[in-house]
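Enquirer: here is a sequence together with a model predicted from it:
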Amino acid sequence: MHKKRKLRQYIWCWIFILPTTLFYIGFQGWPILSSIYYSALNWSGISSDKSFVGLSNFKELLSDHWFWNAFANSFKYMLYSVPLLIVLSLFLAVLLNEKTLKMREVYRTLFFLPVITTASIVGIIMLFIWSPTGAINGLMQLFGAKRTVNFLGQASLALPTVAVIGVWKDVGIYMIYWLAALQSVPQDVVEAAKIDGAGKWEEFRYITVPIILPIGGVIILLATINSLKVFDIVQTMTGGGPFFATDVMGTFVYRTAYASSVGMPRLGYASAAAMLFGLCVILIGFILNTLKNLISRKRVD
């Protein structure tokens, strides 16, 4: 009787996770397998004429200047955005975790609103704000600037500008992650530290940071991987320009696979680029996760 009851429980568990499993296979698993197959083809994606070329697409990528430009820009975007995103979101989380702060729920909502706003809408609005006649230049002129700055039209400024906008949009979700981590700090330990004379900085440095460090490793991992997958905000604001200065892997793959501006689309070549970059992201994720586990293990010891 006990075995039958346990069997029924297993069956019901599988029934409940079946829809999620099917959606994952349909929208994640199958596209990944298809991309692996397409990466070995010379195919535009819109014609029936396709031929198997093996690793030729990957060999061509190794000597493709525009691929490596997009590859490097993806990592530049990560280096611009992730440190600022982590520091700013942690600062906001610590600030809004203070119980004495009035209307902290309202502030949390305001900082989270950009997260749920469509990236394309954010990009269009930011185009006007950061334009030479926009609000940012107007504010700079109020403080004495004599020339307008074309933030998105200069190759040296475009990618850092897009990174700042990306940080503004995503900081709310990482603030929530840090707030969840801060809830794991035992209040009795904090109160004991205050009784012993510890100030805010000492409390944060010697109590809060060591406790939230393992969760912080997960947050840094998520921020790094998500920054490398950036596409929508870049595509909306610059399309990879000016002069491919903001061309990241997402825009490179999109342009190669679908955009007619480069001539006949090359879905097979774009799939190879996506697979190669995806392997690099997996490797980075593995390294960061290993470091996180080592730090957590050392902390336990």
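Expert: Now that the structure is in, tell me what you want to look at.

Enquirer: contacts and neighbour counts: CA atoms only from here.
Expert: Fine.

Enquirer: nearest the middle, which residue of the chain would you pick?
Expert: residue 226 (2.0 Å; Cα atoms, centre = their mean).

Enquirer: so it is in which element?
Expert: Assigned by DSSP states H and E, residue 226 belongs to helix 209-228.

Enquirer: buried ones in that helix?
Expert: 211-221, 223-225, 227-228 (16 or more other Cα atoms under 10 Å).

Enquirer: put this beside the first:
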Amino acid sequence: MASPSLIAEATATKPAPPRPARPVKRPGQRARERRRNLWIYAFLLPTFVLYGMYTLYPMVASYWYSLVEWNGFTADQTFVGLANYQAVLADPMFWSSVRITLLFLLIVAPLRVFGAFALAILLNSPRLPFTSFFRTAYFLPVVTTTAIVGVVMRFILDPASGPVAAVLQLFGAGPVDLLGSSSTALVTSGVIYVWKFFGITMIYWLAALQTIPRDLFEAARIDGAGAGKIFRHITLPMLIPFLLIISVLTIEDCFHAFDLMQSMTAGGPFFSTEIIEIYIYRFAFAATIPQLGFASAAAVLFGVLVLVVVAAQVWATVVSRRLRARA
């Protein structure tokens, strides 16, 4: 039987190995590193300044403007407290714009997330020829200026002289004003928006697919698994963690459709496509007498709406994961 001293020696914790000594830098080397860091900060400074001037400052200033009555032309700003928020919440057109924004989100987000997922699965296949060409073709609309896309689409969908109307006339169908009818304008705008930004969501899914080791697919094929089983038991489980990230990015992006919607419909016809951003723009810049305080209050409430929607989605995803883990 081992003696207590041997047991004590065996169970005693070994001292941690000494940390390697940091190399001593020469004065000339320190001076070079300081100059290099100064150049790095010098090149980053314009970005910080511009970001602070045109992003951070307007965000902070909007909270103050939402508490005052101001037309933007004079220096007089009358503090009114929460009166602007009360006026916005009492305006039925604001709630109409909220409803239209959420409806637009329900049309666009699922098409972008799940449609891009299906396309990414197809383009990620090594057996598909010309994958680079198709990826570029689908991503090309993303780099196109959004306002130009809106103007071009207005011409294409013009019921009098557009090419869509000409094709319909060849088949004996009457002219259809897809952007001029309140029943079809929002859906048509949503489809164009999906086409415009479909490529960026596809890139997200392609990047997620690249994280799956190829060895898993090869091992599954060696074991006799077919394409369906590989997709169901390997691809989908590995991509579930990315679903939340891609969905949040897509939903947050879908709230910013002002440039495309403004260039195509400007909120019409009969306010049927007036999303919250156009509602804010109408009071801040398009009105004869701007109401920047009122518009800023609407913008703050819009920001709260975005946070609520994203938080609800994150909460639902966490709850579903816990339920699956218990099952």
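Expert: Received, thanks. No experiment lies behind these values; they were computed from the predicted model shown.

Enquirer: which part of structure 2 lines up with stretch 159-175 of structure 1?
Expert: With TM-score structural alignment applied, stretch 159-175 of structure 1 matches the range 186-202 in structure 2.

Enquirer: average offset of the matching stretch relative to structure 1?
Expert: By mean Cα distance after the TM-score superposition for structure 1, the fitted stretch 186-202 of structure 2 averages 0.4 Å away from its aligned residues in structure 1.

Enquirer: how about that stretch: buried residues?
Expert: Result for stretch 186-202 of structure 2 [16+ other Cα under 10 Å]: buried residues 186-187, 189-190, 192-202.

Enquirer: need the contact list for residue 256 of structure 1.
Expert: With contact taken as Cα atoms under 8 Å, 6 or more residues apart in numbering, residue 256 of structure 1 is in contact with 262, 265-267, 269-270.

Enquirer: to clarify, my last question referred to residue 74 of structure 1.
Expert: Shown in contact with residue 74 of structure 1 (Cα under 8 Å, 6+ apart): 227-230, 247-249.

Enquirer: could you measure from the aligned residue in structure 2 for it over to residue 188 of structure 2?
Expert: In structure 2, residue 74 of structure 1 lines up with residue 101, judged by TM-score structural alignment. Distance, residue 101 of structure 2 to residue 188 of structure 2, by Cα to Cα, to the nearest Å: 14 Å.

Enquirer: try residue 314 of structure 2
Expert: Distance, residue 314 of structure 2 to residue 188 of structure 2, by Cα to Cα: 29 Å.

Enquirer: where does the closest residue to residue 251 of structure 2 other than its chain neighbours fall, secondary structure wise?
Expert: Among residues not flanking residue 251 of structure 2 along the chain, residue 109 sits closest, at 6.0 Å (Cα to Cα, 6 or more residues apart in numbering). Taking DSSP H and E as the criterion, residue 109 of structure 2 maps to helix 92-123.

Enquirer: now that helix on structure 1. Mean distance?
Expert: In the superposition with structure 1, the average deviation recorded for helix 92-123 of structure 2 is 1.0 Å (mean Cα distance after the TM-score superposition for structure 1).

Enquirer: that helix: which residues count as buried?
Expert: Of the residues in helix 92-123 of structure 2, those buried by neighbour count under the rule 16+ other Cα under 10 Å are 94, 96-98, 100-102, 104-105, 107-109, 111-114, 116-117, 119-120, 123.

Enquirer: ok, stretch 21-29 of structure 2 next?
Expert: Applying 16+ other Cα under 10 Å to stretch 21-29 of structure 2 flags no residue as buried.

Enquirer: need the residues that contact that stretch.
Expert: Contacts of stretch 21-29 of structure 2 (Cα under 8 Å, 6+ apart): none.

Enquirer: straight-line length of it, end to end?
Expert: End-to-end distance (Cα to Cα), stretch 21-29 of structure 2: 18 Å.

Enquirer: next one: that stretch to chain centre, how far?
Expert: Here the centre of stretch 21-29 of structure 2 is set off from its chain's centre by 46 Å, with Cα atoms, centre = their mean, to the nearest Å.

Enquirer: mind listing the strands for the stretch 1-150 of structure 2?
Expert: Taking DSSP state E, counting those that start in this stretch as the criterion, the stretch 1-150 of structure 2 carries its strands at 68-69, 78-79.

Enquirer: residue 152 of structure 2 is nearest to which of those?
Expert: Closest to residue 152 of structure 2 of those is strand 68-69 (Cα to Cα; 38.7 Å).

Enquirer: chain neighbours aside, what residue packs nearest to residue 160 of structure 2?
Expert: In space, residue 160 of structure 2 is closest to residue 175, 7.2 Å off (Cα to Cα, 6+ apart).

Enquirer: aligned partner of that neighbour in structure 1?
Expert: Alignment note (TM-score structural alignment): residue 175 of structure 2 maps to residue 148 of structure 1.

Enquirer: could you do residue 308 of structure 2 as well?
Expert: In structure 1, residue 308 of structure 2 lands on residue 283 (TM-score structural alignment).

Enquirer: next one: residue 158 of structure 2
Expert: Checking TM-score structural alignment: residue 158 of structure 2 goes with residue 131.

Enquirer: please look at its match and residue 151 and confirm they touch.
Expert: Yes: with contact defined as Cα atoms under 8 Å, residue 131 of structure 1 reaches residue 151; the gap is 6.9 Å.
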